[in-house]
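[1] got a predicted structure plus its sequence, pasted below:
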Amino acid sequence: MDRLPWSRFHLLLVVALGITWVLDGLEVTIVGAIGPMLQDQRALGLTVQEIGLAASFYVVGAVVGALGFGWVTDRYGRRVVFYTTLMIYVAGVIASALAWNFWSFALFRLVTGLGIGGEYAAINSAIDELIPAKYRGRVDLIVNGSFWVGAAAGAAGSLLLLDPALVPPELGWRLGFGIGGVLGLFILFLRRHVPESPRWLVVHGRQEEAERTVATIERRIEAERGEPLPKAEGFLEVHPRPSFGFGEIFGSMLGPHRSRSLLALVLMSAQAFLFNAVFFTYGLVLAKFYGIPETGVGLYLVPLAIGNFLGPLLLGHFFDTIGRRRMITGTFAVSGVMLGVTALLFGLDLFTAWTQTFAWIAIFFVASAAASSAYLTASEIFPLETRALAIAVFYALGTAAGGVVAPWLFTRLIESGLHGALAAGYAGAALLLLVAAVTEWRLGVDAEGKSLESIADPLSKAR
């Protein structure tokens, strides 16, 4: 798989699987943009605390979904899970559009989160195992960065859907959620072309199916290029088994790979805290501190989301050339310093709505690449048999530490109306980014251009 040239097959793979992050971005941004609208009695009449709590329900669902489906992905395969989780997401998001009060809305957000969390484990595993090693870093960053394509779409859509002159307030926010459901149904159709990971098939004793899958991929690429592919070189002897116990999996993560586990936890926690703190609440910040009406929030979120996508898109190449350790350290450190300066300026009340948005654009151009690299790190530094569960565990722990607390904390800081209080929250996030930079420099893995098996030996490797 690592010797294959880039082809239409790989492009289909990125589109069919990477759409998960587009959907997640759409979800998070729509919730952020419609937050003020949900307080309207013609909508759901929620309080600020209820909006923050509903956001936390979504994140809790994502954590539980990642853990549960992470184990299922390693046990039963990538393909069956990314079908199942997408269907759960579609059900949850359509139900969210039909919510009638706070508790129904929070429950449906929980279900939606279950689907999205499960997607993270299955999709990152499949992409890493099917994309050639020389492209893996940039592809992972761009796929994870595509969250912001969804965010931009959600923000732009909110400008129309939340305009009472175009759509009644009691209907607009419901249509916003409905868009995600329609997109999810379309992607279910595309995913029928994505095969099971041959790497997963081999270590689970399904050698013939793995050979057929690889042969089919090779035939498609040879037909596209009009020339035969180079011969595969090297071999790795493994002892296939249908399943691997939790003792072996966690023994690997907490034993020989414990420093890598600490690295993944720190990177995931830092980026989760930052992004959940800012993007679940920015609509509330604009309304509370700058008097921006809820119908105009999307105008500020669109350029911010675009800047977030351009970061991984334009910087991703360097994670494969300059290298993982230097780029991950640099992006976390630079974004941390920039955020610290922004916290100071906000605390001194020196921003307008637009100048603060421009500051966020600059910060998140770099921080978005850093956040995407956290997912890349968690997905490539552990043995194949533990990959999905490792992604799930560190996504769950990082999100629980940063993502569940951040929306609740920052909605309280916003409600205080004090610039200094919210600035302190931003300064705390900056400190976490700097800690992540130091951790990466000390414990990072130089994984650029290497096969997954050379980065971490499979548990089933012959000894």
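    Arrived safely. Numbers count the residues shown, from 1 in each chain.

[2] contacts, neighbours, all on C-alpha from now
    Fine.

[3] all helices for the stretch 1-150 of the chain, in order.
    8-38, 48-76, 78-97, 102-130, 136-145, 147-161 (DSSP state H, counting those that start in this stretch).

[4] and for the stretch 151-300 of the chain?
    169-190, 198-203, 207-225, 246-254, 258-279, 282-290, 297-321.

[5] would you turn these into TSV with distance to residue 354 and mean neighbour count?
    Converted to TSV, these look like this (distance: least, CA to CA, whole Å; neighbours: other CA atoms under 10 Å):
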stretch	distance to residue 354	mean neighbour count
helix 169-190	24	19
helix 198-203	48	22
helix 207-225	48	14
helix 246-254	45	15
helix 258-279	15	23
helix 282-290	10	21
helix 297-321	7	22
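
[6] here comes the other one, which I'd like you to weigh against the first:
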Amino acid sequence: MSEARAESGRTLTTDIPARLDRLPWSRWHWTIVIGLGTVWILDGLEVTVVGNIAGRLSEPGSGLPISSGQITGVAAALYVAGACVGALFWGRLTDKWGRKKLFMITLAVYLAATALTAVSFSSWWFFLFRFLTGFGIGGEYAAINSAIDELIPAKYRGRVDLAINGSFWAGAVLGSLLAILALNESILPKDVGWRLTFALGAVLASVILLVRRHVPESPRWLLIHGREAEAEEIVSDIERKVEAETGQSLPRPETEITMHQRGSVGFGEIARTVFSTYRKRAVLGFSLFIGQAFLYNAITFGFGAILTTFFDVPTGNTGYYFAVIAVGNFFGPLLLGKLFDSVGRRIMISSTYLLSGVLLFGTAWLFDQGSLNATTLTACWCVVLFFASAGASSAYLTVSEIFPMETRAMSIAFFYALGTAVGGISGPLVFADLTESGVVGDTVLAFQIGAGLMCAAGLVAAFLAVKAERRSLEDVARPLSEVAGKASATT
């Protein structure tokens, strides 16, 4: 193995990125997936539980003086606002302080906030800690996606990233089932069940925090920030573990990169890089996030209202239907993810967006014709979201790999905040009246808006998506620290 070697001043030539990318899949990589990826399950659990137990929280005797409208309105908006602010705040620090420090801090913030939500005694307390829970979750997205992409080998990066982002829906299934238990007064008292669901989130976060202690800092981040000795030690330790597991020596890395070490990048340089140097990639990121945000709001924002208004489904039974579409959402990225690494990003991103949009147009037409009931509509949604979930997950993958490493966390944070704001603010404003009016044509229009924007994003991806499959991050987007003309093959 060649070691990172310092040249003059703060310039060094290293093969560490190539050494990470040529590793075979191993138990060590599973540790990364479990330690970093499970936070999306917590996010799905949080969002789903609150939506499903809103009615119980607002009932007399729940122990909390709050109305259902305040839960689905004020509390939901504060959670979204917290996620947006947290993404931008923590994203900046992730690029500055490192991936590991931030994915430990942000999970600790989530853990504390959700535990304190469980002991809410007043509406203002509940609102405050819903905001802080979102604040922690928002920061997780930037720190986790950065670390995953920089630690997972290039040939597996697409499928791993999609599967991890799609695990949000495993949390949604769990949240739906927990809500059913929490609402059953024969099992838990009215003022206890909802508190235990939040407490469970804190318990799960505690377990994840323990696992994360064994996840190292990104060697790529260490290299840029003048800590090449630590990067070398981490990568050498990983290589020893992989060779011991496989019983075979690893092949020599094929490339080196020469970079000039530097401190953190300022906002001005980040903005110029993302919106000037990589203007087309920024358009791609905007399109993908806005498309998926509107599609999901077109279907899920009025999910319960559509079932109860048009098909007379009892409010207490909507959780079962939601669990079904959540399963479709979960299996989409899980089963299609490998194709993003083999068939390629451009074909798969554009096709999942276009196919989900076209299928939603078809669902809208069937709904307008009166050809669907609660079961068949849910089946249609399940199929639409099977493809849409893979596409939505690929939006996170895209913005995490198509910008230079020095701007990665901030880029993820920016586009995540954009998508979250669109989904949590613009989406409800557009779809609330449409899906709850009781007029078939209004709900059809909501479906068509979501489908149209999803198709538009698919067309943008067909032209602008970057061929990133099986390529190193440094090849997809040249680091700002790289010394021009210095990348070379090792001999």
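    Received it, and whenever you're ready, just let me know what you need. Keep in mind the model is a prediction, meaning the values are calculated, not measured.

[7] circling back to that earlier point, residue 299 of structure 1 is nearest to which of the helices of the stretch 1-150 of structure 1?
    helix 147-161 (6.8 Å; CA to CA).

[8] so that closest one matches what in structure 2?
    Aligned by TM-score structural alignment, helix 147-161 of structure 1 falls on residues 168-182 of structure 2.

[9] repeat that for stretch 203-218 of structure 1.
    Taking TM-score structural alignment, stretch 203-218 of structure 1 hits residues 224-239 over in structure 2.

[10] tell me the contacts of the corresponding residue of structure 1 for residue 56 of structure 2?
    Alignment note: residue 56 of structure 2 maps to residue 37 in structure 1; criterion TM-score structural alignment. Residue 37 of structure 1 makes contact with 43, 162, 169, 173, 294-295 under the criterion CA atoms under 8 Å, 6 or more residues apart in numbering.

[11] hmm, 6 Å instead?
    residue 294 (CA atoms under 6 Å, 6 or more residues apart in numbering).

[12] ok, back up a step: show residues contacting the match of stretch 203-218 of structure 1.
    With CA under 6 Å, 6+ apart as the criterion, stretch 224-239 of structure 2 contacts 219, 222, 261-263.

[13] mind running it again at 8 Å?
    Residues outside stretch 224-239 of structure 2 that contact it (CA under 8 Å, 6+ apart) are 3-4, 10, 16, 19-20, 23, 28, 216, 218-220, 222-223, 250, 259-264, 481.

[14] which of those residues fall in strands?
    By the criterion of DSSP state E, membership of the contacts of stretch 224-239 of structure 2 in strands covers 259-260.

[15] put the buried members of the contacts of stretch 224-239 of structure 2 into a PyMOL selection.
    Selection of buried members from these for PyMOL, criterion 16 or more other CA atoms under 10 Å:
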select buried, resi 4+16+19+20+23+216+218+219+220+222+223+250+259+260+261+481
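
[16] if we can go back for a sec, dump the helices of the stretch 151-300 of structure 1 to CSV, plus distance to residue 138 of structure 1.
    Converted to CSV, these look like this (distance: least, CA to CA, whole Å):
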stretch, distance to residue 138 of structure 1
helix 169-190, 22
helix 198-203, 21
helix 207-225, 21
helix 246-254, 25
helix 258-279, 18
helix 282-290, 28
helix 297-321, 4
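
[17] any idea which of those gets closest to residue 446 of structure 1?
    Of the helices of the stretch 151-300 of structure 1, nearest to residue 446 of structure 1 by CA to CA is helix 297-321, at 9.8 Å.

[18] chain center to the closest one: distance?
    Here helix 297-321 of structure 1 shows a centroid-to-chain-centroid distance of 14 Å under the convention CA atoms, centre = their mean, to the nearest Å.

[19] give me the mean deviation of that helix from structure 2.
    Following superposition, helix 297-321 of structure 1 is found to deviate from structure 2 by 1.2 Å on average (mean CA distance after the TM-score superposition for structure 1).

[20] try stretch 427-441 of structure 1
    Averaged out, stretch 427-441 of structure 1 is 0.8 Å away (mean CA distance after the TM-score superposition for structure 1).

[21] where in structure 2 does that stretch align, residue-wise?
    The aligned range for stretch 427-441 of structure 1 is 448-462, by TM-score structural alignment.
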